[in-house]
Structures are given as structure tokens and as C-alpha cells.
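Visitor: Sequence below, structure please.
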Amino acid sequence: MAKQNKPKQVPDTGYEWDGIRELTNPPPRWWMISFHASWIFCIIYFVLYPAIPLVNDYTKGILGWTQIKEFKEAVAENDAIKAPYLKKVAEMDGQALMADAGMRNFADSSAKAIFGDSCAGCHGTGGEGAPGLFPNLSDDAWLFGGDFDTIVESITDGREGSMPAHIDTIDEAGINKLADFVIAAAQGKATPEGLAHFNASGCADCHGEDAAGGAINDLGSGAANLTDAIWRFGSSKEEVLRTIRYGVNEDPDEVPNTRIAIMPAFGEKLSPEAIKMLAVKVHQFGGGK
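Guide: Just a heads-up that it's a prediction; the model follows:
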């Protein structure tokens, strides 16, 4: 009878459960190589880079690398690349900057972050504004002018609209007639009688005899165009009445319900080059003149 070979017995830990023994086979060679490579890598990393927190400090590593240092180096590299373009922006006037396709694209793309940091909080990421709060920069309604130089002036020095409160100078019936005229004018349905009352009330001094706005009539007042159906504070009669009664940017202590419409100046916060590039972006939102 042939001799039968018994399977090789592998030592075990002595633990068995449901017929399954826990063996003491060594791990595979590839696993051991990976294990030793990992702790060697950790030691090298700890020597080269910041790694171990201490009580008041941390190990710096012999390379002296930090995220802040890497960030500053990247910023410096980016600034070096942009420097010649910014020099051109500083040397070019608005007309030349807008006419040069390459520089216009550089200004527009560079202004994206500036606009996001300084302007989007009020005017929205696309310049769409917020009804009743902040003007829309993507339409063609400009209180102070939409040409490049005027946009630069608005960004640099800020703007503060002004409209007197009429609650103490015009009776309630007269204010209601004015509100009706304003709403009708925006719809293209203004009557001669309404326009006559509008002019007699002194509104034409700012808004023009045709109610088409100060900037359009070159009055320089920044008064809104009342005929274009673009509303700064809302188109309902209630909102129109509030604006007429309490005005814009009156002293809140004296006229508590006055509208507040103030754009801050950025001349001391942004460089002239940044303001020029912002002006390009605002001009290109769609309404630049």
C-alpha cells in the first residue's frame, strides 16, 4: 500500500473557533516591505518638514517649508508675471485700455477677484444688484454717467445720492398726484396734467422737465430717470410714496424713514490700476457708454 503524505502542519496560536485555527504564518513579503517603507518614509518626512507639535512651538524640519512661505512665494511669482501688464494699465487711458483687446481681457479677468472682494457683496457677482437696496450695474441706467472716466470717478470717490423729503413741503394730495405721475411715466402713460404738477412741485429741477433724469439731461444731479421703468427702490405706489415723502439720504434723526443710498469711496483702499480694471469690468457688464 502506497504511503500517504500528510499535509504540513503550520504552528498555530492555540486559538480555535468553529473548527478554524488561528495560524502563525508570517505576513507576505510585499506587505513587510510596504510596512518598513512606510515608517522609513515617516522618519524622513519628520526630519524634512514641520511635523511634531510641541508645547509652544513645533518642529520646523530642515527644509524650513511652511504653507505660508509657499503661498507668499506663489503670490510673488504671480505679481512678477502681472507687473508689466499693470504698468501698461497705469500708462493707458480708459479709451486706449478699452480699445486694446488683450489689455481689456487682462483687466476684466484681473478685476474678477477685486470685484468679488469689494463690490459683489452689494452689487452681486454679476452686477445684477439687489432690488430696493443696491443698483443694477448690468443695465444702461446710470445716475451719474456710464462712460469709463465717470465709472472710475464713482469707484474712486464714491457716490451719495440726494433727494429732499417732501412730507413737509407738499400736502398729501399733491404727494399722491406725484406718485401717480411717476408710476404712469414709467409705463409711458404720463398725462400733461401730471407733468405740469410734477414741474410745478419743483421736481424738474433735478429730474428734468421731461422727468428723464439728471444724468441724461446733463444736469449733473444724479437724479433718476423716471421714464425708463427701472426702479431703484421699488415700483409699488407704497414704495414711491415713501421715497417722495421721506427723500433719500436725509438726516435719519430728523427723517427716520428716509432712504439710504450711499456708495463708499475706494480711492484709499484700491490702487489706481485696480480701480481702472474694475471700471473695465463694470463697463463690460452691459451698460457702459
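Visitor: From now on I want contacts and neighbour counts done on CA atoms only, so please keep to that.
Guide: Noted.
Visitor: what's the closest non-adjacent residue to Pro264?
Guide: Distance criterion Cα to Cα, 6 or more residues apart in numbering; nearest residue to Pro264, sequence neighbours excluded, is Gly158 at 4.8 Å.
Visitor: Was I right to think the one you found contacts Ala265?
Guide: Yes: the criterion here is Cα atoms under 8 Å, and Gly158 meets it with Ala265 at 3.8 Å.
Visitor: Skipping adjacent residues, who's closest to the spatially most central residue of the chain in space?
Guide: The structure's the chain has its C-alpha centroid closest to Ala120; by Cα atoms, centre = their mean the separation is 2.2 Å. Nearest residue to Ala120 in three dimensions, chain neighbours excluded: Gly127, at 7.1 Å (Cα to Cα, 6+ apart).
Visitor: shouldn't the one you found be in contact with Phe134?
Guide: No: the pair formed by Gly127 and Phe134 falls short of the contact definition of Cα under 8 Å, at 9.7 Å.
Visitor: out of the two, which sits in the busier spot?
Guide: It is Gly127, of Gly127 and Phe134, that has more neighbours when counted by other Cα atoms under 10 Å, with 22 against 19.
Visitor: Gly121: which element?
Guide: When secondary structure is defined using DSSP states H and E, the element that contains Gly121 is helix 120-123.
Visitor: Number of residues surrounding Gln9?
Guide: Counted by other Cα under 10 Å, the residues lying close to Gln9 total 7.
Visitor: pretty sure it is in a helix, no?
Guide: No: read with DSSP: H, G, I helix; E, B strand; the rest coil, Gln9 is coil and lies in no helix.
Visitor: Quick check: it vs Leu97, distance?
Guide: Look at Gln9 and Leu97: by Cα to Cα, to the nearest Å, they are 86 Å apart.
Visitor: Once you drop chain neighbours, what's closest to Asp205?
Guide: Closest residue in space to Asp205, ignoring its immediate chain neighbours: Asn199 at 8.0 Å, by Cα to Cα, 6+ apart.
Visitor: neighbours of that neighbour, just the number please.
Guide: As a burial measure, Asn199 scores 18 neighbours (other Cα under 10 Å).
Visitor: how close does it sit to Ala165?
Guide: From Asn199 over to Ala165 the distance is 16 Å, taken as Cα to Cα.
Visitor: Another sequence for comparison is provided below:
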Amino acid sequence: MAHNNPWPDEGNTGHIWDEDIRELDNPPPLWWMLSLYAGFVMMVFYALYYPTIPLKDSHFEGLAGWTQIEEYKEDKAVLENWRKAKFAEQEEQLAALSVDEILKNDELKTYAVKTSKVLFGDYCAACHGAGGQGNPNFPVLADDDWLWGGKPAQIKASISNGRVGNMPARGMMGNLSDEEIGQVADYVIALSEGNADQPKYAAGKAVYTKGMCLACHGPAGKPLAPAGATNLTDGVWRFSGDRDEVIKTITYGVNVKKGGELTENTRKAVMPAFKERLPDPEVNIKRLAVYVYSLGGGQ
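Guide: Prediction:
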């Protein structure tokens, strides 16, 4: 930078490089200044036209009365009307056919599955996982272990009416001692591992019979019919297969109530009914039943 200014009357700032490169002090072009002033005018217009000014308890709604919510509703209505027109035939078929009939129609089944993903994410994934893989203390939907049956009509009934698990505390009428609960817990874990016939589990097997566990879970640990009881032989656990957790389930039961209230430490296993929660439940329950069945665990 030069210390001497060879062009003192030029209107430069005195900053000179490489002998003749100067920084001038000329005013901005007129078009640039007009754009700057126009920008300030637009800021005032924008602030008055749109809801941009916060107030003490609310906000200035703007002269246009425009809101993002209204625009969203308008755009959503356009999209929904387009969908109704484009997929009217498929929706009519979903409403008219049973879940079994939908599953037999590959094209309609594919449509039901694709249009169920968002619905499943909104209403089911919080408990059952985004892909039906389950979450802690909630059932997996992608295997072949079903408490209430995995046939299409049974899945539809579960979604529609909900399910409430039930298991008495400490065996039938609470007639098991702590020692017996430990023995039957070991036997139940052995059933899941396929080695329950070993002599060391004989005491637990006797308790299994005494406590009337077989009434729900079957003589060999496998329920004779899907009615809410777990299959104890497949290694799939509704809560946990850890010994302490199995003991807790046997000790305190599932959804055990006293005086109309759940008892302390009892397992909570409730699936709400969705026939009054879902939009357009008549169609969407069937849609979800097809989706759940298609996750891979449908019987």
C-alpha cells in the first residue's frame, strides 16, 4: 500500500496497491440505492401483510389473514381429492372385500401394504417397532408366535377390539411358595430351551401341574388353542426370559387387579381397541391386518 497519494483530487480513499490500483470513494449506482430503499418498503409491507409481529399474548394476524395452517389444509385437500379420484377403485375393493379376499388378490394386497406404512408408523410402531420387530415388553409381529392367533381374521379382531392379557399371580389362587415359584421358573426356562425332560426339572414340572399352569399353557408348554396364553416352548418371551423376570411374572401375574386397580408389580399387557381410534376404521383396520399379516409372521 502506498503512503503517498499521487491522485489527491480523484476522490479515492488513499488506499493504493501496486502503484496504481486505488480504492475509490464513489457513491453507489442509483439502481442499487433504489433497490435498497425498495427493500425497506417491502419489509414494512411484509410485516403488515403477513402475521409477523409478536404481541403480548398473541400476534398480529396480518392484513391478508394468511396462515401456514390454512395453506396446509388447502394443499392437503387437493392431495386427498387427487388420491380419492386416482385410487377410488382400490378403496372400494378394500371396503367391500374381507381380509382373506384382499390377500388373495396380489395387486390389491400390494396396494394395501403400501398404503399402510404411514398408518402403521402413526398408530402401531411406537409399541411394535417400525418393522414389527417389537420393543421391550411388546410383542413382535414379524414372527410366528401369536397370543391370539395369526390368521387374517384373528389379526383383524385384535386390531379392532384390542387385547387384554391375563395371568393370575403365584399360580392359580396364589397357591405357590417362593421355592415352588423358583422351581417352576426353572422348568419354564428349560421348556424354552428344549431340555425340560432332564430329571433336575422334575420338581418344577410337578409344580407346573399343581399350579394349574397347564390349564392355559398346555400340558407340554404349548397352548392347545390361541387364547392369549404364551407358548413356553419356542424361546419367544412376552416380557423376558431372564430367570428373575420369569419369577416376577409368575409371582405377580399379568394385569392382576384388586379393588378395580392393578396390583403392585403385576405385568401390564394391554393393547387398546383401534376401531374408535383409526380414521375410517372399517377400511383401515383391514388395511393394517393385511400389512401385519404380510410382515412375515402370518399363519
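Visitor: circling back: tell me which residue of the second structure lines up with the residue nearest to Asp205 of the first structure.
Guide: Taking TM-score structural alignment, the alignment pairs Asn199 of the first structure with Thr209 from the second structure.
Visitor: on that earlier part again, spit out the contact partners of the residue nearest to Ala120 of the first structure.
Guide: For Gly127 of the first structure, the residues meeting the contact criterion (Cα atoms under 8 Å, 6 or more residues apart in numbering) are Ala120, Asn136, Leu137, Ser138, Val282, Phe285.
Visitor: mind running it again at 6 Å?
Guide: For Gly127 of the first structure, the set of contacting residues under the criterion of Cα atoms under 6 Å, 6 or more residues apart in numbering consists of Asn136, Leu137, Ser138.
Visitor: What's the separation between the aligned residue in the second structure for the second one and Leu119 of the second structure?
Guide: Under the alignment (TM-score structural alignment), Leu137 of the first structure pairs with Leu141 of the second structure. Here the criterion is Cα to Cα. By it, Leu141 of the second structure lies 15 Å from Leu119 of the second structure.
Visitor: Compare those two (neighbour count), which wins?
Guide: Residue environment comparison for Leu141 of the second structure versus Leu119 gives the larger neighbour count to Leu141, 22 against 18, counting by other Cα under 10 Å.
Visitor: where does that one fall, helix, sheet strand or coil?
Guide: Criterion first, three-state DSSP; result for Leu141 of the second structure: coil.
Visitor: Report the separation between it and Asp25 of the second structure.
Guide: 74 Å.
Visitor: What count of nearby residues applies to Glu276 of the second structure?
Guide: The number of residues packed around Glu276 of the second structure, counting by other Cα under 10 Å, is 12.
Visitor: If you could redo that for Trp7 of the second structure, that was the one I meant.
Guide: 12.
Visitor: Helices of the stretch 151-299 of the second structure, start to end?
Guide: If DSSP state H, counting those that start in this stretch is used as the criterion, the helices of the stretch 151-299 of the second structure fall at 152-161, 178-193, 202-210, 214-217, 243-252, 281-292.
Visitor: now the third one against helix 178-193, angle please.
Guide: Interaxial angle, helix 202-210 of the second structure versus helix 178-193 (axes from the mean of the first three to the mean of the last three Cα atoms, to 10 degrees): 100 degrees.
Visitor: any chance you could map the helices in the stretch 1-150 of the second structure?
Guide: With DSSP H, counting those that start in this stretch as the criterion, the stretch 1-150 of the second structure has helices spanning 30-49, 68-86, 88-96, 99-104, 106-114, 117-123, 125-128.
Visitor: Can I get the ones you listed in CSV including distance to Gly253 of the second structure?
Guide: What follows is the helices of the stretch 1-150 of the second structure, written out as CSV (distance: least, Cα to Cα, whole Å):
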stretch, distance to Gly253 of the second structure
helix 30-49, 62
helix 68-86, 47
helix 88-96, 40
helix 99-104, 34
helix 106-114, 36
helix 117-123, 27
helix 125-128, 21
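Visitor: Indicate which one of these is closest to Glu180 of the second structure.
Guide: Between Glu180 of the second structure and those, the shortest separation by Cα to Cα is 33.2 Å, and it involves helix 125-128.
Visitor: how close does that closest one sit to the first structure?
Guide: After superposition onto the first structure, helix 125-128 of the second structure lies on average 1.6 Å away from the residues it aligns with, using mean Cα distance after the TM-score superposition for the first structure.
Visitor: Just give me the match in the first structure for Trp237 of the second structure.
Guide: Trp237 of the second structure maps onto Trp231 of the first structure when the alignment is built from TM-score structural alignment.
Visitor: count of residues packed around its match?
Guide: When neighbours are counted by other Cα under 10 Å, Trp231 of the first structure registers 19.
Visitor: just Ile250 of the second structure next, same as before
Guide: Applying the criterion other Cα under 10 Å, we find 24 residues in the vicinity of Ile250 of the second structure.
Visitor: okay but it is in contact with Arg170, surely?
Guide: Yes: between Ile250 of the second structure and Arg170 there is a contact under Cα atoms under 6 Å: 5.4 Å.
Visitor: which residue lines up with Gly129 of the second structure in the first structure?
Guide: Following TM-score structural alignment, the counterpart assigned to Gly129 of the second structure within the first structure is Gly124.
Visitor: how about the nearest residue to its match, chain neighbours excluded?
Guide: Leaving out its chain neighbours, the residue that sits closest to Gly124 of the first structure by Cα to Cα, 6+ apart is Ala130, at 7.4 Å.
Visitor: Contact partners for Gln183 of the second structure?
Guide: Gly204.
Visitor: Aligned to it, what sits in the first structure?
Guide: Taking TM-score structural alignment, the alignment pairs Gln183 of the second structure with Lys177 from the first structure.
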